[in-house]
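A.B. asks: next comes the sequence, and after it the predicted model I'd like to discuss.
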Amino acid sequence: MLSNRISVNDGLYKIAVGKFNRNINVIDNQFTQILNVETIYLKDGYYGPNGFHAEDLAVIVLKNKVSISVGVAPVCVDWGSKFSVPNGAQGKIVGWGKTEKGIQSPNLLEATLPYIDHDSCRKMYTNGFQTFVTTDKFCAGSALGQGVDQGDSGSGLTYLHFEFYYLTGVVSVKDPNTNNSIAVFTDVKRHIQWIRDLYNNYTSYASDNIYKPNSMVIK
């Protein structure tokens, strides 16, 4: 098992926002920011493939805050677990994964994926891959059409609720033996208390409005 808290020194890892080009050294526009990672938190109980990728989620703390602008904005988080997503609802995801031609995309791509709940997803697999659809997972995608691929792991899947997009899932795994676009996602709401506890550690008085000089990224 990996340590659940990894301290990062000397700018070893970086996060980029406001970018469309995959090359982190390319400054795309006036909104692009390259920030150093300070700490990475992994969920307790994550054992990688040996644990069927259960608890497959990380929270990344940056050394400095992200500057919010018309070109860079945070996604919403359903802290109170108020919203549910029906099967077939269309979600949005972006990433630099491989295209249908099998090549890595140099530019950020967007896909629309239909939601598949946990039970329905497990029933789709009969080759043993259903063991990777652990209790904290759901699926999204279809037999044909857009989907995620190698290089998209950790990308966030969002669904629309009352005119705002909420982070619902994070790309975890995909059955390598199928040709469809369906992938397995870590369900953010299953980990919301853990995320909230970490968030409170980096905010003054556990307030949503008063911040210490750090930003957080969920992957």
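C.D. replies: Cool, got the structure.
A.B. asks: contacts, neighbours, all on C-alpha from now
C.D. replies: Will do.
A.B. asks: hang on, isn't residue 181 packed against residue 147?
C.D. replies: Yes - if you go by C-alpha atoms under 8 Å, residue 181 and residue 147 touch, sitting 4.4 Å apart.
A.B. asks: which residues are common contacts for these two?
C.D. replies: residue 141 (C-alpha atoms under 8 Å, 6 or more residues apart in numbering).
A.B. asks: pick out whichever of these two has more residues nearby.
C.D. replies: residue 147 (24 against 18; other C-alpha atoms under 10 Å).
A.B. asks: the more buried one should be in a strand, yeah?
C.D. replies: No - secondary structure of residue 147 (DSSP: H, G, I helix; E, B strand; the rest coil): coil, not part of a strand.
A.B. asks: which residues does it contact?
C.D. replies: 111, 112, 113, 141, 180, 181, 182, 183.
A.B. asks: change it to 10 Å
C.D. replies: If you count contacts by C-alpha atoms under 10 Å, 6 or more residues apart in numbering, residue 147 has them with 93, 97-100, 110-114, 140-141, 180-183.
A.B. asks: same question, residue 149
C.D. replies: 95-100, 102, 104, 171, 173-174, 176, 181-183.
A.B. asks: tell me the one among those nearest to residue 120.
C.D. replies: If you rank these by distance to residue 120 using C-alpha to C-alpha, residue 182 comes first, at 12.1 Å.
A.B. asks: next up, a second structure to put side by side with the first:
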Amino acid sequence: MTWGKVREIRDGRCGKGRAGDGKESGGGRRGRGVETGQSLTLQSLTQWKVPDLGSGEGSQEGERVKSGGICAERAIAKHRAQRTPISSKNSSDCPRTPRHSLNMGIFRFRLMLLCLIGSLSHLNSSVADEAEDISHKDADEAEDISHKDVHCGVPVNISHGHYEYLSHHDDDTYLSVIKYACDGPVYHLEDPEEAVYICTEHNKWKNAKLKYKLPECHKVSCGVPKDIEHGHFEYVTTHGVTSYLSAIKYTCDANYHERDFSDEGVYVCTIEGKWRNTDLDFEIPTCEPVLCGRPVVHLETHQRVVGGQMVVNGASPWSMLLRGADGEIIDGALIAHQWMLTSAHALQGEGRSEAEIKANFHAYVGIEDAREMDSAHEVHIDKIFTHPKTKDAMVYSNDLALVKLKENITYSNHIMPICLPAHDLAAPGKVGHLAGWGMGVELKPATHLLYVELGMANASQCLHQLAQKQPGLFTEDAPDLFCTQRSALEENVCRGDRGAPFVVEEGGVEYAAGILSYDEACRAYTYAVYTNIYNHLDWLKEIMANH
């Protein structure tokens, strides 16, 4: 078969003028073939019925066609066997064959047509693909030519912001990209999707969200701070300004304190538009009623610094300081709004009267650094009550003095009372700490409140040794005294620590086990001596209730 014939079949021109053209003969039809001009497809061929050439009117023509087809098959077989040319005589001599041979010929003819159609279908598909590729290529070239003159121009600047090219610099042609940014950190885009613009075929910069509208830069603002229960906030920076880097401070109401430490309650407006605290992050503080012996921040229990560690962040909020006109230092412990507990022998000195004490000593509360000794932390002495069994200011027995203050002290994170013990806390081996203003490791006056961790010692051995070294000042059978011994790091109390409480923690609550009486230990002596507070609870409660 030639390519011309293939094209003829492809164009639907096969079968023209054949036996199946549908012409009438002798009052009957020769058979149903492919109509003239009909496309030769798989569907048309499979639906094409081979005419029954052996029956009906026009049987003479059918017999002739059938005989010719079978004879042709026989002639081909004979030719293959004898290698002789096929002649018309050979064909005319063929006898008639059974009907199944005719059916086999029809089957082979159909199979040949199906294979031909498959080849033509693949050829048509390849030609169509090539045509489509050429069409797309032509369309792309046409589009390139049509977008060649697209220019979106210089982008428009926005208030408090600017733009930058993400493609070639100053390129405003089709599909060029720019990005808008705000002047940070004060200004920002509320939605990052509003930043990128693309040059379109309409000669305009376009954003996927805003379309042809320009973005707007908004000033970072954290909004009005939230209120807290039993507390309030105030502006550290300009009042009412809540923009980026503005600062506020939360403060609990009187006699309330923060449940968790928040670095003085200071919050700063961040670039995210939220108030943030260095300790609580974005959580606002919670204010709780102040209870004795429950500081917001606790002292570290492990000693690391020779000479004591500094007390910070209100970890010893009951520590008080009495400073004399000549620089003398006496420590004390806040036990109620108007009451301070200290050492009687330290306060009376060498026979000082109550009037002299009031005139020469200033009391301070809520301080950790000597530079904080100012009027903001100063309180004034109203009355002094010494234990009635105190025989002499120099004798270390019943060494307690209860000082009533003129001011009703307000509790806070840095100011709260220490708890009085409900049972005797003095027992050998029990560990506690003492925070005081005594001399440090170089025996110089302290400029910062320091604390030291110590263990309780055997009271009998301690008092026996001190009674021998300083007879008359100590008695070996004093029932209200207990001792501590210096630490493995040679830590101990020193001059200026007298009157400070020795604090023991039980169940997360801190109690004043005793008041330091003898502070001359430093490094020369092993022991320091305290008055056991539990032994004098009745006297303390009676004085406070009646005054």
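C.D. replies: Ah, there it is. Remember, it's a predicted structure, so these values are computed and weren't measured experimentally.
A.B. asks: mind listing the strands for structure 1?
C.D. replies: 5-7, 14-17, 33-42, 58-62, 90-95, 109-116, 137-140, 156-161, 164-173, 183-187, 215-218 (DSSP state E).
A.B. asks: typed the wrong thing, it's the stretch 51-200 of structure 2
C.D. replies: Here the stretch 51-200 of structure 2 has its strands, by DSSP state E, counting those that start in this stretch, at 161-165, 177-182, 187-188, 196-199.
A.B. asks: winner for burial among these?
C.D. replies: Ranked by mean neighbour count under mean count of other C-alpha atoms under 10 Å, these are led by strand 196-199, which reaches a mean of 24.
A.B. asks: what does the following helix or strand past that strand correspond to over in structure 1?
C.D. replies: Following strand 196-199 of structure 2 in sequence order, the next helix or strand is strand 205-206 (DSSP states H and E). Aligned using TM-score structural alignment, strand 205-206 of structure 2 spans no residues in structure 1.
A.B. asks: for strand 205-206 of structure 2, packing partners?
C.D. replies: Contacts defined by 3 or more C-alpha pairs under 10 Å, 6 or more residues apart in numbering; DSSP states H and E place strand 205-206 of structure 2 against strand 177-182, strand 196-199.
A.B. asks: out of these, which comes closest to residue 403 of structure 2?
C.D. replies: With C-alpha to C-alpha as the measure, strand 177-182 is the member of these nearest residue 403 of structure 2 (62.5 Å).
A.B. asks: which residues of structure 1 does that closest one align to?
C.D. replies: Using TM-score structural alignment, strand 177-182 of structure 2 pairs with nothing in structure 1.
A.B. asks: residue 100 of structure 1 contacts residue 180, doesn't it?
C.D. replies: No - when contacts are counted by C-alpha atoms under 10 Å, residue 100 of structure 1 is not listed as touching residue 180 (11.1 Å).
A.B. asks: common neighbours of these two, please.
C.D. replies: With C-alpha under 10 Å, 6+ apart, residue 100 of structure 1 and residue 180 have common neighbours 145, 146, 147, 148.
A.B. asks: now distance to residue 121 of structure 1 too, for those, in CSV please.
C.D. replies: Output for those, formatted as CSV (distance: C-alpha to C-alpha, whole Å):
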residue, distance to residue 121 of structure 1
145, 17
146, 17
147, 15
148, 16
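A.B. asks: what about residue 14 of structure 1, how many residues nearby?
C.D. replies: Neighbours of residue 14 of structure 1 (other C-alpha under 10 Å): 14.
A.B. asks: now do the one 10 residues further on
C.D. replies: Close neighbours of residue 24 of structure 1, defined as other C-alpha under 10 Å, add up to 16.
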